[in-house]
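Trainee: Mind folding the following:
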Amino acid sequence: MEFQMHTDDELEHSSLLEDLFGETLLQLRVFQKKLATEGEQRGLIGPRDVDIIWERHILNSAAVVPFIEASVDENERFKTVADVGSGGGFPGIVVAACLPNFKITLIEPMERRVEWLNECVSELGLDNVTVLRERAENCVSDIKHKKGLHPFSVVTCRAVAPLTKLSGWTLPLLKHGGQLIALKGRSAPEELRKAGKEILKYGGCNPEVFDAPIAEGFEPTHVAIINKK
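Mentor: Predicted structure coming up:
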């Protein structure tokens, strides 16, 4: 089935965004506008993405939200999510806006991107977010040696690295019973197959790929989900 990309202008003149996001749409419109005016200049999105930010980046990121909600017991006291390699805020900023009752930690090593993320947190009024300038590998070490970080309920990532590398960067960040929920492309099943040894090495189990629907008429994305033993 062929899918046509929807422009930002088309989506703003439809009811879809309001239907999908409700009150959260106000915050996400701030994010979209900031990306449209500054994102390309600051190296966060490509020139071809400027007019399709909603579908390419925000709606794509939001597709992970139902999987995060389903992975955490609603009665769990500390609902914590780490977004590894947050970059321009995908999916971390979108997840934080959509899930205000979750504590979100954005992990990003590049100073200029950390500056961007902090600006987004401030301008969107997100009080459930911590931005951490650090490499994921160092966060793993901090958790291992109990240096102020605690294992997370969920770890997310988007367009960071193949699962052969991601497994070692992300699975050790999870508590027992937690989940890695990675937004991936069509190659996700092959990535899981290639990463089998690494997944087992770092305590992962039951790896699966799921279609992640965006909305009717939109091409679904995919999530790779790996449980932590």
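
Trainee: CA only for contacts and neighbour counts going forward, please
Mentor: Fine.

Trainee: center of the protein - which residue?
Mentor: Pro91 (2.7 Å; Cα atoms, centre = their mean).

Trainee: residue contacts, it?
Mentor: By Cα atoms under 8 Å, 6 or more residues apart in numbering, the contact set of Pro91 is Ile58, Ser61, Ala62, Val64, Asp83, Thr156, Cys157, Arg158.

Trainee: what's the closest of the residues you listed to Asp19?
Mentor: Asp19 lies nearest to Ala62 out of the contacts of Pro91, by Cα to Cα, at 13.2 Å.

Trainee: which helix of the protein spans the most residues?
Mentor: helix 111-124 (DSSP state H).

Trainee: Am I right that Val160 falls within a strand?
Mentor: No - Val160 is assigned coil when assessed by DSSP: H, G, I helix; E, B strand; the rest coil, not a strand.

Trainee: Pull the contacting residues for the nearest residue to it once chain neighbours are set aside.
Mentor: Take Val160 and drop its neighbours on the chain: the residue closest to it by Cα to Cα, 6 or more residues apart in numbering is Gly85, 6.2 Å away. Taking Cα under 8 Å, 6+ apart as the contact definition, Gly85 lies against Leu106, Ile107, Glu108, Pro109, Ala136, Cys157, Arg158, Val160.

Trainee: next up, for comparison:
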Amino acid sequence: MKPDSARQTERLETAAVPETPVAAERIFADRLPEALRYAEILAGSGVIRGLLGPRETPRLWERHILNCAVITELIDEDATVIDVGSGAGLPGLVIAIRRPDLHVTLVEPLLRRVRWLHEVVEELELTNVQVARGRAEALWDEVPAADVVTSRAVSALENLAVWSVPLVRPGGWWLPMKGASVAEEIDGCRSLLTEVGVTSIDITECGVGVLDEPTTVARLAIGTPRRLGPSSAKRANRRKRAPSGRSADNR
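Mentor: Predicted structure coming up:
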């Protein structure tokens, strides 16, 4: 149990949660209470414990929660989902909140983040979520392959391809959230994408007509996932820094 001082601090931080936008009501519908509570937790303990920058709270809904929620448009009913480098639960927790029919595994290597994710899952009583601690590539044989693998602001696309695609079942989908840079990143590593098992690529927008700025998502179909050998993996890991400024070692 948290000490009273910690709970009081978190309540103070929670007051910074911005007003709930109309789009949130449309997107989450009967799941809005869970989404509201998640926003409070994210703005509270999420900021205090370093999972979200304090300057991000004014745009908590548009930039983070709603931006992630709409990618569920691309996920079939009752699918299994793995979120690589889940961090503050973006997009994995948001996906699980909006779609209780999905079975979501949050993959996160850092212990402090894993502990926070467990706390949030318990607080929100999310029975469709499990948390797995470890790097994606260390869990290839530990977690069942999923219908869909996601990630957001984790690392360069070439790195993510090596780590994430082996977690997709044959015939499944990989949905990296890379924003406006995704087309350029795809062009820079097409041969690698083919090598790991990508058979087709579609760049689409989710939340059109609901969000002021729809979410750009790459939808990559996976045929037979392939684990790259040491030389290919080393090549894919040359870029040590993610576009978001986080190092690959801290993903």
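
Trainee: Could you measure from the residue nearest to Val160 of the first structure over to Arg48 of the first structure?
Mentor: 22 Å (Cα to Cα, to the nearest Å).

Trainee: can you give me the strands in the first structure?
Mentor: 80-84, 103-107, 129-132, 152-158, 174-184, 204-212, 221-228 (DSSP state E).

Trainee: Average offset of the second one relative to the second structure?
Mentor: Superposing on the second structure and averaging over aligned pairs (mean Cα distance after the TM-score superposition for the first structure), strand 103-107 of the first structure comes out at 0.6 Å.

Trainee: Please apply the same query to the shortest one.
Mentor: After superposition onto the second structure, strand 129-132 of the first structure lies on average 0.5 Å away from the residues it aligns with, using mean Cα distance after the TM-score superposition for the first structure.

Trainee: Report all helices and strands that that strand contacts.
Mentor: strand 103-107, helix 111-124 (3 or more Cα pairs under 8 Å, 6 or more residues apart in numbering; DSSP states H and E).

Trainee: Would you mind getting the average deviation of the longest one from the second structure?
Mentor: Right, helix 111-124 of the first structure. Compared with the second structure, helix 111-124 of the first structure is 0.6 Å away on average (mean Cα distance after the TM-score superposition for the first structure).

Trainee: by contact count, what packs against that helix?
Mentor: helix 25-34, helix 92-98, strand 129-132.

Trainee: can you check the first one too?
Mentor: On a contact count with 3+ Cα pairs under 8 Å, 6+ apart, strand 103-107 of the first structure meets strand 80-84, helix 92-98, strand 129-132.

Trainee: Run through who's touching it.
Mentor: 78-86, 92, 96, 128-136.

Trainee: now those: which count as buried?
Mentor: 79-86, 92, 96, 128-134, 136 (16 or more other Cα atoms under 10 Å).

Trainee: before we move on, back to that, so which of the contacts of Pro91 of the first structure wins on neighbours?
Mentor: Asp83 (29 neighbours; other Cα atoms under 10 Å).

Trainee: Which residue of the second structure is paired with that one in the alignment?
Mentor: Aligned counterpart of Asp83 of the first structure in the second structure: Asp83 (TM-score structural alignment).

Trainee: Next: Ile45 of the first structure.
Mentor: Per TM-score structural alignment, Ile45 of the first structure is aligned with Leu52.

Trainee: still on that earlier bit, which of the helices and strands packed on strand 129-132 of the first structure sits most buried?
Mentor: Among those, strand 103-107 has the highest mean neighbour count (mean count of other Cα atoms under 10 Å), at a mean of 24.

Trainee: Just the angle for it relative to strand 152-158, thanks.
Mentor: Strand 103-107 of the first structure and strand 152-158 are oriented at 50 degrees to each other (axes from the mean of the first three to the mean of the last three Cα atoms, to 10 degrees).

Trainee: Just send the strands of the first structure back as JSON lines, with distance to Ile52 of the first structure too.
Mentor: What follows is those, written out as JSON lines (distance: least, Cα to Cα, whole Å):
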{"stretch": "strand 80-84", "distance to Ile52 of the first structure": "23"}
{"stretch": "strand 103-107", "distance to Ile52 of the first structure": "24"}
{"stretch": "strand 129-132", "distance to Ile52 of the first structure": "26"}
{"stretch": "strand 152-158", "distance to Ile52 of the first structure": "17"}
{"stretch": "strand 174-184", "distance to Ile52 of the first structure": "18"}
{"stretch": "strand 204-212", "distance to Ile52 of the first structure": "19"}
{"stretch": "strand 221-228", "distance to Ile52 of the first structure": "16"}
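
Trainee: Indicate which one of the ones you listed is closest to Ala36 of the first structure.
Mentor: strand 152-158 (19.7 Å).

Trainee: so the closest one versus strand 221-228, what angle?
Mentor: Going by the same axes, to 10 degrees, strand 152-158 of the first structure makes 150 degrees with strand 221-228.

Trainee: can you name the residues of the second structure that strand 152-158 of the first structure overlays?
Mentor: Counting by TM-score structural alignment, strand 152-158 of the first structure sits on residues 146-152 of the second structure.

Trainee: residues making contact with that stretch?
Mentor: Looking at what lies outside stretch 146-152 of the second structure - Cα under 8 Å, 6+ apart - the contacts are 75, 79-86, 90-92, 164-165, 167-169, 171-178.

Trainee: switch the cut-off to 6 Å
Mentor: Under the contact criterion Cα atoms under 6 Å, 6 or more residues apart in numbering, stretch 146-152 of the second structure has outside partners 79-84, 168-169, 172-177.

Trainee: Quickly compare the helices and strands packed on helix 111-124 of the first structure and say which is most buried.
Mentor: Of these, helix 92-98 is the most buried (mean count of other Cα under 10 Å), at a mean of 25.

Trainee: Can you give me the distance of Leu160 of the second structure to Glu205 of the second structure?
Mentor: Counting by Cα to Cα - Leu160 of the second structure and Glu205 of the second structure are separated by 20 Å.

Trainee: between these two, who's got more neighbours?
Mentor: Ranked by neighbour count (other Cα under 10 Å), Leu160 of the second structure and Glu205 place Leu160 first, with 22 against 17.

Trainee: Quick check: the match of strand 152-158 of the first structure compared with the first structure, mean distance?
Mentor: Looks like 0.5 Å for stretch 146-152 of the second structure (mean Cα distance after the TM-score superposition for the first structure).
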